[in-house]
Structure formats: C-alpha cells, structure tokens
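Build the 3D model from these lines:
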Amino acid sequence: MIKEALQFFSHHLKRNTSPHSTTLNKYLHCLSRSSCSDLSLKLLLYFISKGYTPHPFSVNSVISYLCNLGHLNSAQNLANSLFRLGFSLDIVTYTALIDGHLRNSDVANACLTMKEIVCNDNIVPDVVTFNVLFRRFSKDGMVKELLAYMSLMWKVCMPNDVTYCNLIDMYCKMGDLDMGLRVFKDMTKGGVLPKFLVFTSLIDAYCRVGDLEVAFNLYKDMHACSVLPNVVTYVALIDGFCKQGMLQRAEHLFRKMLKDGLLPNSVVYTLIIDGHFKRGNVDRALEYLSEMLARGIRLDIVTYGALIQGLCAGNKLESAVEVKEHMVKNRLAPDNIIFSTLMRAYFKAGNLKAALDEYKESLAQGFEPDIVTLTTLIDGLCKHGHLNEAKGHFSKSKANEVVYSALIDGMCKEGEFSQVQMLCKDMAEAGIVPDKYIYTSWIAGLCKQGDLVEAFRLKNKMIKEGIIPDLLTYSSLIFGLTNKGLMIEAKQVFNDMLEKGITPDYVVYDILVRGYTVQDDTVRISQLQDEMTKRGLIKETTDVDIRKL
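Modelled structure (predicted):
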C-alpha cells in the first residue's frame, strides 16, 4: 500500500496535475499511519498551497504524528493555519493536541485546549477526549481536576469502562480502596460492564494491602461477568496469598490458571517457589523449580535470587553456591542482593574469608555497596571480632539506623562506649533517632562491664523517649544486677518486667537461678522452678535440680 501511495504522488508531482481529493486523502492517510509521516506532512502542505482542501482524516493523522514526536508548536501552528484557511477542526484534532500536551507533561495547556473546545459551540467533547485527560489526572493523582472534569463530562456524554478504569486506578494508587470499590459498584449499577483492567487494578490493590478476601471475591466476580483473568491477575492473587503464607490457596489458583489454559511465566513460578522457601518447604520449592525447567521457562535474576535466598535460609549454603555458579554459566551476572545474601550466609556459617570474597567480587562487578550490603558487611565483621575493619567500611553519608545499629552493637560488645556516644551524636545530627535495638545493645554492653548506673540511666532515657524496653533489655539489666550479687534488685526488675506484660523465657530464669545459686538460696530456686514448670519452660519433675540446668 505504501509503494502504491508513493507511486501515486510521484505521478502527480511529475505531471503537476491535481489528483482526485478522495484518492489523495486515502494515500495521505496511508503515509501518516506508516513510517512516512514526515513525507505525508510535506505533501499535505504542498497540496494545501495548491488550493487543495484536506480531509479531516489526513489532517488529524499529520497532527497526531507531530504530537507524537513532541513537536507541539508545529502541530498547533498547522491547526491554526488550517483554521485561518477555513478548514474546520473537529474533536479528533483537538483530542490529538490535548494528548500531545499531556505527553509533554504540559497539563496546563492541555486544560486550556479543553477550555477552547467547551467554548466552541460547533464542537462537543466526546468520551475519548475526556479519557485522555483522565488518564493523566489518574497518573498524577489529580483528584480535584478529575472530578471537576467528570462533572462537565456528565453534561455532554456518558462515561465508559475506560473512564471508570482511570478513576478506579487513581483511587487504588492513592490507597483509597474504599472509594475505588465504591466507583466500581456505581459503574456496575450504571450498566457499564467492567473489563479486565478494572478488575485487575482493584484485585492488585487489595492484594497489596493484604485484604485477600475482597480480592478473591473480585476474582469470582470476573467470571460472573464473563471477564477472563489473565496471567497478570493470577500473579497479583498468587503473590498476595504467598505473602500471607497461604500456599494452599496460592497453589489452588496456580492449578486453576493451568485449567484456564494460561501458561505460567517465571514470575508465577518464582512467587510460589519463594513462598515455599519462606515456609521452610525446601523440597516443595525445588519440585516447582523442576516443573518450571521442564516447561522450558528460563530462570531470570529474580528467580535465581529467590532460590539462593531460600537455600541460604534453609542452611543449604553449598546448594546456593551451586545455583550461583549455574547462573554465571548461563551468562547471567549476580546482582547486589545475591552477593549480600551469600555474604550473610557465609558470615553465619563462620566462613569470614568466603564472605569477604563475595564482597570483593561484587565490587569487581562494578556494584556500589548499598545499605543492605554495608549492614551485612559491618554486622558480620563485628560478630567475628573485626571491629576496626568494620569501622573502616562505615560511611556517614550512606548510613541509616540499621547500619548504625550494627556498628554500635559491635562497639558495645567491645566496651567502646565513648565511641558509641560519638556515633549517637552523629545519628542525632543526621536526624536519626536511636531505636530499641541500639539502646538494648548499649545497655547490655554496660551491664557486661558492670556499669549499672549508666545502664539504668539509659533505660530511663529510652522510656522517656517513648521506646518500650523488651525482654532482652530487662534480661541484660537482670544479668548485670545478678553479677553484682544484687538479687533483691534483680528480682524487682524481673517483677517490673512481668507487670509490663512481658513474658519471660528460659534465659532470664536461668540468669536468676544462677544468681540465687551463688547465694545458695534454695527456696528462691524452687519457686523459680515451679514458675518455669507452669510456663512450660521445663518438664514437671521432682528429680531434677534446676541448678544443673
């Protein structure tokens, strides 16, 4: 068709003849819709100069082409020139200009163009024009503007499914799901049948906030409205159920998806594999991996990451390393998340050298250490007694509360409390407030050093700042007091902990027992033994001496 159009124009240009207007318009429109839009524009201007009156299709095709290129001034000038020549612009022309302005993020001029339409008695905006505006308003969260133009829309035309989709999508992105659902119900009451995008937008939004029952009911409504869900719909639902640990329902949807004739992609398999790993179902996760490979679905970076993370969490570090090697053989480079996961696993396994090798490899691959990597590195080095090396990797500009917490915990274990105070000052200057974990590490370190006055001062300070001490905080204070032989005070702190509704564990009882053992207070030991038995922390027996536990 393009070749035919080019031959047509070549023939008339060579002979300087005027082609029939219908045929001319047909071929101009053909060129505009193809890769020859620039030529179409030149030909249109040439024939206009020869007195030719273009068809609206041709004009609108060229104006749309200019708008798509971002040449709004040229498109507007062409429209103005045609108007002066007596050519009547129609709603399609104005809609193209509005769309062009919005593509350039020029909402103000798009609205001015819409105002021109409204003020023009010869042109009435249609639902397409409004939907072009609504799509942008929805994307930018411009609620007032969308509702204002919606009021105008009702005066000239009825909203369609695309209109409602834009409105629902906006409310979903804003997190106002009640309004989104309300619009959905108004839509169905008004006789507008919701289509795939409306359902999927709502389902995805409800899955993200964890309201799976509403999401699943919408999924059932889809079938009732004869709207078939696709892979995107199933991904949203399966993701939601996996995150809630509801793997049976996720697998039920997976089977339903297959029954509907939809082929699962790598995203679907990765969600279920990751879900099983997080529930500790390593074998089941690997079964889905085998099924995924049998279907010829390639593993992507996200799937590899889920496998490595799941295997590391299941203490299968060797298998995780094999997965990384398989990944590299398939010419897929690990990302920072994978390197950090393996670093953490090596640190946990006590293999400091391998952990640092992973870090060095990530740097060699060109990755800049992010917060996760820095936290993993600093925490691992501190726990392996390499505090000075951990300090060397600390960066104020990159640090957040988690990085500070890891380094402070290491310093507290080494008794470097003056540096802890300096770090806390740096945190305050950066606008970061010390959290419960930082205070507890600090208190535990002070108690270990025997500085109980400072430990209790910090405990009072954290309470004053609205941070509630937890079991570990109280256990640290009780440990410090028992080490000093202050058993009356230790028991008072223990009772205070109980009054605060904190449930004691075996460790805190053991601290008290050891303290009373030093004082040979068998009565207190027996009382604690009875309490532990009632709480199910030790088996009920008369033959066991708790001092030997």
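
going forward, measure contacts and count neighbours with C-alpha atoms only.
OK.

ok, for the most centrally placed residue in the chain, nearest residue in space, not its chain neighbours?
Nearest to the mean C-alpha position of the chain, counting by Cα atoms, centre = their mean, stands residue 208 at 9.2 Å. Among residues not flanking residue 208 along the chain, residue 240 sits closest, at 6.6 Å (Cα to Cα, 6 or more residues apart in numbering).

Could you also give me the structure for this second sequence? I'd like to compare it with the first:
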Amino acid sequence: MALPSPRMAQAGRRQVPAPSIYTYNILIDCCHRACRPDLGPAFFGRLLNTGITMSVITYISLFKCLCDMKRTEEALNVLLHRMPDDLPNVISYSVILKSFCDSGRSQLALDLLQMMAKKGADHSPDAMSYNIVIDGFFKEGEVSKACDLFHEMMQQGVVPDMATYNSVIDALCKARAMDKAEVVLRSMVHNGVQPDVVTYNSLIQGYSTLGQLKEVARLLKVMRSQGVMPSVVTYNSLMDYLCKHGRIKEAEEILDSMAVNGRKPDLILYYAPWVRYRRIPC
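Model (predicted):
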C-alpha cells in the first residue's frame, strides 16, 4: 500500500477551526427554520459555556425558538433581565410582540410596547412594532383598542406605513364603519402614502356588503384614474354581492369587463353563487 504524501499528511494534521459566534448564530437560526426549536436553547447553552461574546442576532434567534415552543414569557425574561443592556433592538422586541399577539394576548404585547417607549430612543417602537399590536387587537375583535393605538402611534411621531393603513382600513370596513375607513383613507393620502389595490379591495368589499354600489363605482373610477388596476379579488367581491342579490345582468357586465382588463376568473369565482345562474366554461 502506498504511503500518503508529505502534503497529505500535513493536511491531515491541520486543526479544524473552533466554532465562532457566526457558527452558533447559524445553528440556532436553523433550529427555528427547520421546525426544531427545542434544539435552539441547547445550542445557546453550549455557547454560554464557550465564553464567546454574543450578538443581538444570537438572542433574536433564541427568542424565535422559545416563541415557537410557546415559551414567550421565558423569552421576555431573557430580553429584560439576561440580555446585555446595549444589545436589545426593535427587532428583538418585535419577535416577542408578535408571539404574544399570535397567541391572543395582545394586551401583554401593548404593555411591552409601552415599556419600549419608556426605555428611550434605542428601544423606541417603530411602525412595524405598532403594526404587530394593532393587527393583533383587530384579530381579537378589539377594534376600539386598535384604533386608539393607531392614534397614539401618530401622536408619538411614528409615521404609519402602507401595512398600518391597510390593516386599519380593512378592519373598519369589516366592522361596517365606512365613514371611519374613509377618514383613515384621507389621512393616508394626506401623509403621502398612495392607496394600493389591497386598500381599495377592502373598501369595495365594505361598500358591497352594505349594498352601496354607487360608492363601489366611485372607487373603481378612482382606482383607474390613479393607475391601480382592479384585481381578481376586487371582481370577486362585486360579483358575489350581485349574484346573491339576483342582479345577474350587472354581474355579467362585470365578468365581461374582466376580460377587457385582462383578468381571468379564478376558482373562487367558479364556485360563487354565480354558477347557479350562468355556466362558465372551464
């Protein structure tokens, strides 16, 4: 048997580099992404024993694993009492805010949000933080609390973004508070945020539910004037209302206008009450 060359022997004696903070960050993040969050704290424990200085990314990955396992209070305890004071940022707080809201505990998220504001500029909540809690309250049916937080957000000088406005407008439309939704829409435009197709879909759905088709026609006209093309969702909302109320001729006109605008009916439309009145070729 041939002996290994000196170069091969030298390569065999080469030491493998010790894991760095980047190695551990990747490992802990992979535990979250691979749906094995239980392994994240184990890697974090091994990291503690190495004496390697941790980064904010390390803690964010740990928080994601703990929140995946419904151990949000434990993640909060680490954030408030074990994480070095100079490390927490808005993202690390937002992971925990979202976990509270996803589990139907938006009031706890609000408490943490207010705590962030008191801690100073480095921890001040941003639009994303507010969006998480506002959306959480809406999902829990707490429309009043969500709207109050929306106004508080603006009073604190945090500028709402597209996600904020769309969330608030959609919830108000579902609550049939169209006058309030229109106020928010005007505020949105005033602050330089251009409504998109999602914004208009919420409004059209709201007015369709109330049977105010003149307002729907007005919104469609405004959409086109602003270069926002109606989506299949827009047409579905209109045709669903028209078919349920026996206004078949108008529904046919909407269907024809879809073809003109290059929109094809989707499966929702095929299974809508429309099929009771007219056959659509598959």
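
before we move on, the earlier item: element containing the residue nearest to residue 208 of the first structure?
helix 231-243 (DSSP states H and E).

give me the stretch of the second structure that that helix matches.
Aligning helix 231-243 of the first structure against the second structure (TM-score structural alignment) gives residues 90-102.

Which residues does that stretch contact?
56, 59-60, 63-64, 67, 70, 72, 75-76, 79, 106, 108-109, 112-113, 122-126, 128-129, 132-133, 136-137 (Cα atoms under 8 Å, 6 or more residues apart in numbering).

again, 7 Å this time
60, 63-64, 67, 72, 76, 106, 108-109, 123, 125, 129, 132-133, 136 (Cα atoms under 7 Å, 6 or more residues apart in numbering).

same thing with stretch 256-271 of the second structure?
232, 236.

What of stretch 361-368 of the first structure?
With Cα under 7 Å, 6+ apart, stretch 361-368 of the first structure has contacts from 336, 339.

Endpoint to endpoint, that stretch covers what distance?
11 Å (Cα to Cα, to the nearest Å).

Distance from the chain centre to that stretch, please.
Distance of stretch 361-368 of the first structure from the chain centroid (Cα atoms, centre = their mean, to the nearest Å) equals 24 Å.

quick one: buried residues of that stretch?
residue 362 (16 or more other Cα atoms under 10 Å).

Run a quick neighbour tally on residue 226 of the first structure.
Applying other Cα atoms under 10 Å, we find 11 residues neighbouring residue 226 of the first structure.

next one: the one 10 residues further on
If you count neighbours by other Cα under 10 Å, residue 236 of the first structure ends up with 21.

same check, this time on the one 4 residues further on
Residue 240 of the first structure: 26 surrounding residues under other Cα under 10 Å.

now do the one 10 residues further on
Residue 250 of the first structure has 25 neighbours, counted by other Cα under 10 Å.

Kindly provide the distance from it to residue 244 of the first structure.
Counting by Cα to Cα, the gap from residue 250 of the first structure to residue 244 of the first structure is 10 Å.

same question, residue 232 of the first structure
19 Å.

buried set for the helix holding residue 240 of the first structure?
233-243.

Where does the aligned residue in the second structure for residue 303 of the first structure sit, in terms of helix or strand?
Mapped onto the second structure by TM-score structural alignment, residue 303 of the first structure lines up with residue 164. Per DSSP H and E, residue 164 of the second structure falls inside helix 162-174.

and that helix, how far from the first structure on average?
Here the mean offset of helix 162-174 of the second structure against the first structure after fitting is 1.5 Å, by mean Cα distance after the TM-score superposition for the first structure.

equivalent range in the first structure for the helix or strand that that helix is followed by?
Downstream of helix 162-174 of the second structure, the next assigned helix or strand under DSSP H and E is helix 178-190. Matched against the first structure by TM-score structural alignment, helix 178-190 of the second structure falls on residues 317-329.

Stretch 233-241 of the second structure too?
Going by TM-score structural alignment: stretch 233-241 of the second structure matches residues 372-380.

got the buried residues for that stretch?
Buried, per 16+ other Cα under 10 Å, within stretch 372-380 of the first structure: 373-380.

Which stretches in the stretch 401-549 of the first structure count as helices?
Here the stretch 401-549 of the first structure has its helices, by DSSP state H, counting those that start in this stretch, at 401-413, 417-429, 436-449, 452-464, 471-483, 487-499, 506-518, 522-534.

could you dump those to a markdown table with mean neighbour count?
Formatted as a markdown table, the helices of the stretch 401-549 of the first structure follow (neighbours: other Cα atoms under 10 Å):
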| stretch | mean neighbour count |
| --- | --- |
| helix 401-413 | 23 |
| helix 417-429 | 14 |
| helix 436-449 | 23 |
| helix 452-464 | 15 |
| helix 471-483 | 22 |
| helix 487-499 | 15 |
| helix 506-518 | 18 |
| helix 522-534 | 16 |
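
Just put the ones you listed in a markdown table and tack on distance to residue 145 of the first structure.
Output for these, formatted as a markdown table (distance: least, Cα to Cα, whole Å):
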| stretch | distance to residue 145 of the first structure |
| --- | --- |
| helix 401-413 | 40 |
| helix 417-429 | 41 |
| helix 436-449 | 44 |
| helix 452-464 | 46 |
| helix 471-483 | 52 |
| helix 487-499 | 54 |
| helix 506-518 | 60 |
| helix 522-534 | 64 |
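
for those, which one sits closest to residue 15 of the first structure?
helix 401-413 (78.5 Å; Cα to Cα).

Just the angle for the closest one relative to helix 417-429, thanks.
160 degrees (axes from the mean of the first three to the mean of the last three Cα atoms, to 10 degrees).

what angle sits between helix 401-413 of the first structure and helix 436-449?
Using the same axes, to 10 degrees: helix 401-413 of the first structure against helix 436-449 is 0 degrees.
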